[in-house]
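Peer 1: Sharing a sequence plus its predicted fold:
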Amino acid sequence: MPDASQKALDSVCDNCGASFVCGAAAGLASCWCMEKPPTGVAPEPGGRCYCPTCLAQRLSLPVDPTSRGA
């Protein structure tokens, strides 16, 4: 079971609802997602982060150049 300090760092995936740590949301200097290659796709306005699994799935999808956001 995570301790209280870990729970305070947790984010919830916008896609699947999984709990994970987003370094940016937690106020850390960097986040695991910053190690991923740039996608050229802007996030949804007001959207939240994706967990590592969902982000990997989204990055593997072809990008529609006519769509706004991811």
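Peer 2: The structure has been received and is ready for your questions. Numbering: from 1, shown residues only.
Peer 1: rest of the way, CA atoms for contacts and neighbours
Peer 2: OK.
Peer 1: which residues of the chain fall in strands?
Peer 2: 10-12, 19-21 (DSSP state E).
Peer 1: Nearest to Pro43, out of these?
Peer 2: Closest approach to Pro43 among the strands of the chain is made by strand 10-12 (15.7 Å; CA to CA).
Peer 1: put this beside the first:
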Amino acid sequence: MKPSASRSQSSARCPRCGNAFDCAMHREPFDCWCRAMPALPADRLDPSGRCLCPECLAEEIARAAQAGPGAGPA
């Protein structure tokens, strides 16, 4: 899954892998590629962290699904 290269989105860098990707987190109304992905459980979110790229977010979602509820961040 590749994010669209829209001028309304800004380039970000993934804190895990370092890859650049398009992020629309601060766009109003919020309309980013990540909305199409399953949500992470609240206990797996890092409020001080930055957004993950599509590949790393997909990996984190898969880990959360395997670990089950209440497993905490990996």
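Peer 2: Yes, it's here. Because the structure is predicted, anything quoted here is derived from the model rather than measured.
Peer 1: do you know which of the strands of structure 1 lies nearest Asp64 of structure 1?
Peer 2: Of these, nearest to Asp64 of structure 1 by CA to CA is strand 10-12, at 25.9 Å.
Peer 1: Next, format the strands of structure 1 as JSON lines and append mean neighbour count and distance to Leu59 of structure 1.
Peer 2: Supplementary listing: the strands of structure 1 in JSON lines, determined by neighbours: other CA atoms under 10 Å; distance: least, CA to CA, whole Å:
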{"stretch": "strand 10-12", "mean neighbour count": "18", "distance to Leu59 of structure 1": "19"}
{"stretch": "strand 19-21", "mean neighbour count": "18", "distance to Leu59 of structure 1": "18"}
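Peer 1: what comes into contact with stretch 35-45 of structure 2?
Peer 2: The contact list for stretch 35-45 of structure 2 (CA atoms under 8 Å, 6 or more residues apart in numbering) reads 58, 60-61, 64, 69-73.
Peer 1: Show the end-to-end separation of it, please.
Peer 2: 15 Å (CA to CA, to the nearest Å).
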